[in-house]
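Trainee: pasting the sequence and the predicted model now:
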Amino acid sequence: MSLETPTHAAVATHLPLVLVLDDDPAIRQLLTDYLGDNELRVHAVATGAALDLALARDPADLLILDLRLPGEDGLAIARRLRASSAIPILMLTGRAEEADRVMGLELGADDYLTKPFSPRELLARIRALLRRAQLQASVADAMARIRAYRFGPWELNVGLRRLKAADGRQVELTNGEFSLLAAFLSAPQRILTRDQLLELSRLHNAEVYDRSIDVQILRLRRKVEADPARPTYIRTERGSGYFFDAAVEAVR
């Protein structure tokens, strides 16, 4: 079976497509077989040039990228991909390559795994990245088409970034508070982890950090909840994150 062409051709094309770039034939074969057996389409290549051809022919949903490659290395590839693409990138590195891992993450890679790795852990990380990318895409698409959100007695004007009560009262929101509230309203009744809230907040160009999520949510509750000590909108799911527990109307 050729490693330079898509495998499992009989699998429905709606399944996520994972590109693998690694110069080790054994790694390419392992990932092609294992991921292909777990409801993923796989296209494995050995060089950056072959990767470019594959992306031009069939845009992928995720890239598994080995950092140590002959010729154009993985860091250079990650750098140029990030200049024009938001494809999730999962790096494969050696255990002693901490500096490369840090540089890869700074260049925009989304996750990394060290060799030798567990295929089961790799699959779990791939699925997590795909879920995150799908959520971001759906929220970004919704936000581009939505003028405002309504919930309870409140309306959040997305374009003006204003929160208004039914009696006409305006409530001031910081950039971080607006971004978190918009993230909740774009995905109501769904548990959102802190990482997901961080990623969704970045869609609104907000400087929100992991350590400030809980503080921002506390402040939001004081502004939108009748009793912040017993919130009915922004609920805590212990051990998982938060969810917005209310019907939300999107105004287009």
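Mentor: Thanks, I have it.

Trainee: C-alpha only now, for contacts and for neighbours.
Mentor: Will do.

Trainee: if I look at the closest residue to Gln216 other than its chain neighbours, how far off is Leu198?
Mentor: Distances taken as Cα to Cα, 6 or more residues apart in numbering put Glu177 closest to Gln216, at 5.9 Å, once the chain neighbours are dropped. Distance, Glu177 to Leu198, by Cα to Cα, to the nearest Å: 12 Å.

Trainee: using the three-state scheme, assign the residue nearest to Gln216.
Mentor: State at Glu177, reduced to three classes by DSSP: H, G, I helix; E, B strand; the rest coil: helix.

Trainee: that one contacts Leu218, correct?
Mentor: No: using Cα atoms under 8 Å, Glu177 makes no contact with Leu218, being 9.8 Å away.

Trainee: more crowded one of the two?
Mentor: Glu177 (22 against 16; other Cα atoms under 10 Å).

Trainee: which element is Arg221 on?
Mentor: helix 213-224 (DSSP states H and E).

Trainee: tell me which residues in the next helix or strand after that helix are buried?
Mentor: Next in sequence after helix 213-224, counting helices and strands by DSSP H and E, comes strand 234-237. Within strand 234-237, the residues that count as buried by 16 or more other Cα atoms under 10 Å are 234-236.

Trainee: let's bring in a second model and compare:
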Amino acid sequence: MTQAPLICVIEDEQDLAQLLDDYLSANGYRTLQFHTGDGAEAWLMENQADLILLDLMLPGVDGLQICKNQLNRNATPIIMMTAKVEEIDRLLGLELGADDYICKPYSPREVVARVKAVLRRSHSEAVASPEGKSSISLDEHRQELILFGKTVELTAIEFKLFALLYSQPGRIFSRQYILDNIYQDYRVVSDRTVDSHIKKLRKKLVTSAQDIELIRSVYGSGYKFETP
């Protein structure tokens, strides 16, 4: 029998963590609570959850550092939680690659809904490989890109960007289209954020693709994927 998804709740307010735990459990999820960043970091170094609910302000290792560390370990979906609306720009500006964010105070039902939505995306079927590009393997379930036999380590945002461009080779995707379809709330990001993510993605691809340029800039229009 398949186990229910394991949700890691990293929240220093113990009453709030327990409230989220209760709602998640009632909706069929397994849960694990951590009230300090140090404890969560130690567990995540040796184990893997299906999704992480991560508070920004934590004693010990803070949420930003845990998010950075986790994205270097694996592609576990992360939903950031913060009581400071002004921190959202900082979260996105730091390009951590979290899958979603929630502002406090929030409804536990909203959190459960966000968890369900993010898990649906992360467990969707593998992206089909366009005909004639067997040198590229893209698996959305694992958030894994294999390019010319090499695994390319991508953040969650970088993976989504590549999957979008790769889905329609030759099509020019405008920055606005990318904002609307990649970022959870495009109103708090800018064209410069898109350009920065694209720049980092292209650098990783060129390194693994033997200097072949797969993503091209189209001046004044946007970006496109070109078949190698």
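Mentor: Structure's in. What do you need? Computed from a predicted structure; not experimentally measured.

Trainee: follow-up on the earlier one: for the residue nearest to Gln216 of the first structure, which residues are in contact?
Mentor: Taking Cα atoms under 8 Å, 6 or more residues apart in numbering as the criterion, Glu177 of the first structure is in contact with 216-217, 219-220.

Trainee: buried subset of these as a ChimeraX selection?
Mentor: A single ChimeraX command selects the buried members of those (16+ other Cα under 10 Å):
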select :216,217,220
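
Trainee: looking at the contacts of Glu177 of the first structure, spot the one nearest Ser138 of the first structure.
Mentor: Among the contacts of Glu177 of the first structure, Ile217 lies closest to Ser138 of the first structure (Cα to Cα), at 22.6 Å.

Trainee: distance check, the closest one against Leu181 of the first structure.
Mentor: Ile217 of the first structure is 9 Å from Leu181 of the first structure, by Cα to Cα.

Trainee: show me where the first structure has strands.
Mentor: Here the first structure has its strands, by DSSP state E, at 17-21, 41-45, 62-66, 89-94, 111-115, 148-151, 154-157, 162-165, 170-171, 234-237, 241-244, 249-251.

Trainee: what range in the second structure does the second one sit on?
Mentor: Strand 41-45 of the first structure corresponds to residues 30-34 of the second structure when matched by TM-score structural alignment.

Trainee: just how off-centre is that stretch within its chain?
Mentor: Taking Cα atoms, centre = their mean, to the nearest Å, one finds stretch 30-34 of the second structure lying 20 Å from the centre of the chain it belongs to.

Trainee: ok, average deviation of that stretch from the first structure?
Mentor: Mean deviation of stretch 30-34 of the second structure relative to the first structure after superposition (mean Cα distance after the TM-score superposition for the first structure): 0.6 Å.

Trainee: identify all contacting residues around stretch 112-121 of the first structure.
Mentor: By Cα under 8 Å, 6+ apart, stretch 112-121 of the first structure touches 31, 34, 90-95, 101, 122.

Trainee: buried ones among the residues you listed?
Mentor: For these, buried by 16+ other Cα under 10 Å: 31, 90-94, 101, 122.

Trainee: related to what we said a few turns ago, with respect to Leu69 of the first structure, which of the buried residues of strand 234-237 of the first structure is nearest?
Mentor: Nearest member of the buried residues of strand 234-237 of the first structure to Leu69 of the first structure, counting by Cα to Cα, is Thr236, at 44.6 Å.

Trainee: that closest one: what's it in contact with?
Mentor: Thr236 of the first structure makes contact with 242-243, according to Cα under 8 Å, 6+ apart.

Trainee: what residue of the second structure matches up with it?
Mentor: Using TM-score structural alignment, Thr236 of the first structure pairs with nothing in the second structure.

Trainee: measure Thr236 of the first structure to Ser179 of the first structure for me?
Mentor: The value you get for Thr236 of the first structure to Ser179 of the first structure, if Cα to Cα is used, is 18 Å.

Trainee: test my guess that Arg235 of the first structure contacts Arg221.
Mentor: No: applying Cα under 8 Å as the test, Arg235 of the first structure and Arg221 come out as separate, 9.6 Å apart.

Trainee: name the residues that touch stretch 51-58 of the first structure?
Mentor: 19, 21, 43, 45.

Trainee: next one: stretch 60-70 of the second structure to chain centre, how far?
Mentor: Counting by Cα atoms, centre = their mean, stretch 60-70 of the second structure comes out at 14 Å from the chain centroid.

Trainee: grab the nearest non-local neighbour of the counterpart of Gly104 of the first structure in the second structure.
Mentor: Residue pairing (TM-score structural alignment): Gly104 of the first structure is matched to Leu91 of the second structure. Closest residue in space to Leu91 of the second structure, ignoring its immediate chain neighbours: Leu64 at 7.7 Å, by Cα to Cα, 6+ apart.

Trainee: what's the local residue count around the counterpart of the one you found in the first structure?
Mentor: In the first structure, the residue paired with Leu64 of the second structure is Leu75, using TM-score structural alignment. For Leu75 of the first structure, the count of nearby residues is 23 (other Cα under 10 Å).

Trainee: go on, Ile215 of the second structure?
Mentor: Quick note: Ile215 of the second structure (other Cα under 10 Å) scores 23 neighbours.

Trainee: thinking it is in contact with Lys204, fair?
Mentor: No: in this structure Ile215 of the second structure lies outside contact range of Lys204 using Cα under 8 Å: 11.1 Å.

Trainee: and the lengthiest helix in the first structure, what's buried?
Mentor: Identified as the longest helix of the first structure according to DSSP state H is helix 119-145. Neighbour-count burial for helix 119-145 of the first structure, counted by 16+ other Cα under 10 Å, picks out 122-123, 125-126, 129-130, 132-133, 135-136, 139-140, 143.

Trainee: what angle do strand 89-94 and it make with each other?
Mentor: 150 degrees (axes from the mean of the first three to the mean of the last three Cα atoms, to 10 degrees).

Trainee: tell me the helices and strands packed up against the biggest helix by length in the second structure.
Mentor: Secondary structure of the second structure per DSSP H: the longest helix is helix 191-208. If you count contacts as 3 or more Cα pairs under 8 Å, 6 or more residues apart in numbering; DSSP states H and E, helix 191-208 of the second structure packs onto strand 150-152, helix 156-167, helix 175-182.
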